[in-house]
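K.L.:
Provided below for reference: sequence and predicted model.
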Amino acid sequence: MDGLYEAFLNALRSISVSQILDVVVVSFLFFKIYNLIKETRAEQLLKGIILIFFIIPISEFFNLTMLHWILNNTITIGLLSFVIIFQPEVRRALEKIGRTSIFDKNVQLDKEEKNKLISNITDAVDNLSLSRTGALIMVEQKTGLGEIINTGTRLDALISSSLLENIFVVNTPLHDGACIIRDKRIIAAGCFVPSLTTNGSIGQHLGTRHRAAISASENSDAIVIVVSEETGIISLAINGKLLRNYNKEKLRNVLLAFMEKNERDNIGVGEKVKQWIKKRKNS
């Protein structure tokens, strides 16, 4: 027992700081990669690849020549197929890695400004719902929506409930498209959003506007608000999922929660240190 304990201590002494750092960095990278693809189609394929990596040494140990050859070639072809088949997921993952800020990290809103901003959006959506006026509103976050913005008409106007409602009045030039909100401004309206979604579970009763909302949320982290023209139902599309039957208060709570989370995420290291020091002093 003493010999085993001594061997364990010797093994610990032989580990250098750089080796520990190496393990931590690699573990962190694998963790982030998994978070990027979890709850997507690529997650199941990744599990299959990991399983194959475990089976390969077993097949070699038991001298299963044919199985070993098949598994080795499957990995080679599978990695290439992964990039081709799951190109949308890979693209979203790379976009997440390189994202900038949300609601713009340079724009810090006080409580009154937040409430006013959210009230303007929710009041407009509620009125559009009551009048059964179809609407598609995208609130930009970390992923830039420049490609979509360029397909519409630039407004760059302060957000107001009356302006949002007027944009979607039927038979007006900008009603049949998406309205893009960035920070405290309506950047563009009448924007074209492709309705090509990878979500195969969408019901046939959902129209082009809802499909476009899901597609937009699959390819960005935008919060997409949809008002049905037929029923007036308010829906939210987030991360490729459509959440139905929202009311004014529920929508307000979601927008407020996202805005507060975004502001916390955008706090720099220096500011976090200051907050920690202040908290220590108060305690």
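P.N.:
Looks like it came in fine.

K.L.:
contacts, neighbours, all on C-alpha from now
P.N.:
Noted.

K.L.:
V273: neighbour count?
P.N.:
11 (other CA atoms under 10 Å).

K.L.:
all strands of the stretch 101-250 of the chain, in order?
P.N.:
In the stretch 101-250 of the chain, the segments counted as strands under DSSP state E, counting those that start in this stretch are 135-139, 153-158, 178-182, 185-191, 223-227, 234-238, 241-246.

K.L.:
figure out which of the ones you listed is closest to I70.
P.N.:
strand 241-246 (37.3 Å; CA to CA).

K.L.:
residues making contact with that closest one?
P.N.:
I214, S217, I233, I234, S235, L236, A237 (CA atoms under 8 Å, 6 or more residues apart in numbering).

K.L.:
switch to 6 Å and redo it
P.N.:
I233, I234, S235, L236 (CA atoms under 6 Å, 6 or more residues apart in numbering).

K.L.:
closest one of those residues to F168?
P.N.:
Of the contacts of strand 241-246, the one sitting nearest to F168 (CA to CA) turns out to be I234, at 14.5 Å.

K.L.:
and here's the other structure:
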Amino acid sequence: MEFMHIANSAIKGMTIWSVLDIIVVSYIFYKGYMLIKETRAVQLLKGILLIILLIPISDFLHLTMLNWILQRTITIGVLSIIIIFQPEIRRALEQLGRSAFNENHILENEAEYEKIINEIVNSVGNLSEQKTGALIIIEQKTGLEDIISTGTKIDAIVSAALLENIFVVNTPLHDGATIIRNGRIAAAGCFLPLTSNNDLNKKLGTRHRAGIGISENSDGLVIIVSEETGNISLAINGKLTRDYSKEKLKAILMRIIRIRYSRKTALKEKVKRWRKAGKNK
């Protein structure tokens, strides 16, 4: 009855701002869960929830020592959570910082981008046939200047011939990653962070782990060619999909580009309508 009285009082005192507050908090919790879904952080979160659940139970059963230990664990755990969830927190802040109006590293012309994708796909197809390892990153909203600085800056037009030449075995730049920014080859021979995901297939080599690692820390499109099998893989947002043909790779890249351009166009149209409505007032 007491619970029903509290619930009834809360409902009567609700305003539109209370509803908005609940929706915003729910959305934040949802996005937080989606961020750590299928990662090791989920298991840690389950452990924390179990401790929180045991505190009132231990208090109700008068388990004084257990209750004292659990409460101290939660107190110390606040700092521990920040340390343990550091990769997830960093990724969340990076996603928040990706503004729809901040696309300095992305070409404005979709047709021009299609030409560049054709050059990339043709080079990847040839490298695959030759079983020459390759790692190419197409930069998106997240800037990769820190990664570019680890390699050799090139600033050249994207061409299949140049990309193939970069990855020729035993040449100085073949063993690193090549970054494509704003429709140009920005740098080659770049060093990437390796993924810390221990659940990956043990057969995946350093090149694939590096590709997954940079896709976990940015929204870049990462294309990987296996040196052992010649298989073409694509890593996006920490997820690796394998066994692409030239046609399939081009189709998925163009689909991503078209979705991005359609969203960008829709946002620009909304801004125009808002500005027009403001002037009319």
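P.N.:
Looks like it arrived, so ask away. Nothing here was measured: the structure is a model prediction, and the numbers come from that model.

K.L.:
TM-score of the superposition?
P.N.:
With the length set by TM-score structural alignment, normalised by the length of the second structure, the two chains reach a TM-score of 0.82; 268 aligned residues with a CA RMSD of 2.8 Å.

K.L.:
could you point out the longest helix in the second structure?
P.N.:
For the second structure, the helix with the greatest residue count under DSSP state H is helix 246-280.

K.L.:
ok now that helix, how far from the chain's centre?
P.N.:
20 Å (CA atoms, centre = their mean, to the nearest Å).

K.L.:
quick one, that helix and strand 239-244 angle?
P.N.:
130 degrees (axes from the mean of the first three to the mean of the last three CA atoms, to 10 degrees).

K.L.:
just want the most central residue of the first structure.
P.N.:
D221 (3.4 Å; CA atoms, centre = their mean).

K.L.:
alignment lookup: that residue to the second structure.
P.N.:
Correspondence of D221 of the first structure to the second structure, assessed by TM-score structural alignment: D219.

K.L.:
gap between that match and E139 of the second structure?
P.N.:
7 Å (CA to CA, to the nearest Å).

K.L.:
cool, and T132 of the second structure?
P.N.:
22 Å.

K.L.:
what about the corresponding residue of the second structure for N262 of the first structure, distance to L267 of the second structure?
P.N.:
If you follow N262 of the first structure across to the second structure using TM-score structural alignment, you land on R260. R260 of the second structure sits 11 Å away from L267 of the second structure, going by CA to CA.

K.L.:
give me the common contacts of these two.
P.N.:
By CA under 6 Å, 6+ apart, no residue touches both R260 of the second structure and L267.

K.L.:
what do we get in the second structure for A178 of the first structure?
P.N.:
A178 of the first structure maps onto A177 in the second structure, by TM-score structural alignment.

K.L.:
what's the burial count for the nearest residue to I89 of the second structure once chain neighbours are set aside?
P.N.:
Nearest in space to I89 of the second structure, with sequence neighbours left out and distances taken as CA to CA, 6 or more residues apart in numbering, is I82 at 7.9 Å. Using other CA under 10 Å, the number of residues around I82 of the second structure comes to 12.

K.L.:
mean shift between the helix or strand containing I82 of the second structure and the first structure?
P.N.:
Per DSSP states H and E: I82 of the second structure is located in helix 64-84. Its aligned residues in the first structure lie a mean 2.3 Å from helix 64-84 of the second structure after superposition (mean CA distance after the TM-score superposition for the first structure).

K.L.:
how far away is the aligned residue in the second structure for L21 of the first structure from I28 of the second structure?
P.N.:
In the second structure, the residue matched to L21 of the first structure (TM-score structural alignment) is L20. As judged by CA to CA, L20 of the second structure and I28 of the second structure stand 12 Å apart.

K.L.:
what of G211 of the second structure?
P.N.:
From G211 of the second structure to I28 of the second structure the distance is 29 Å (CA to CA).

K.L.:
for K276 of the second structure, same thing?
P.N.:
32 Å.

K.L.:
and A100 of the second structure, by the same measure?
P.N.:
19 Å.

K.L.:
with R207 of the second structure instead?
P.N.:
34 Å.

K.L.:
which of those two has more neighbours?
P.N.:
R207 (21 against 12).

K.L.:
the more buried one: what's it in contact with?
P.N.:
Contacts of R207 of the second structure by CA under 6 Å, 6+ apart: none found.

K.L.:
that one -> the first structure?
P.N.:
Aligned partner of R207 of the second structure by TM-score structural alignment: R209.

K.L.:
the match of L21 of the first structure in helix, strand or coil?
P.N.:
Per DSSP: H, G, I helix; E, B strand; the rest coil, the secondary structure class of L20 of the second structure is helix.

K.L.:
what about it, distance to S26 of the second structure?
P.N.:
From L20 of the second structure to S26 of the second structure the distance is 10 Å (CA to CA).

K.L.:
now swap in T39 of the second structure and tell me
P.N.:
T39 of the second structure is 21 Å from S26 of the second structure, by CA to CA.

K.L.:
for K203 of the second structure, same thing?
P.N.:
40 Å.

K.L.:
ok, S159 of the second structure next?
P.N.:
47 Å.

K.L.:
same check on A235 of the second structure?
P.N.:
30 Å.

K.L.:
between the two, which one's more packed in?
P.N.:
Higher neighbour count among A235 of the second structure and S26: A235, with 25 against 12, using other CA under 10 Å.

K.L.:
which one in the first structure is aligned with that one?
P.N.:
So, by TM-score structural alignment, A235 of the second structure is matched to A237.

K.L.:
so which of the strands of the stretch 101-250 of the first structure comes closest to V273 of the first structure?
P.N.:
Nearest of these (CA to CA): strand 178-182, 28.7 Å.

K.L.:
and that closest one, how far from the second structure on average?
P.N.:
Overall, strand 178-182 of the first structure averages 0.9 Å from its counterpart (mean CA distance after the TM-score superposition for the first structure).
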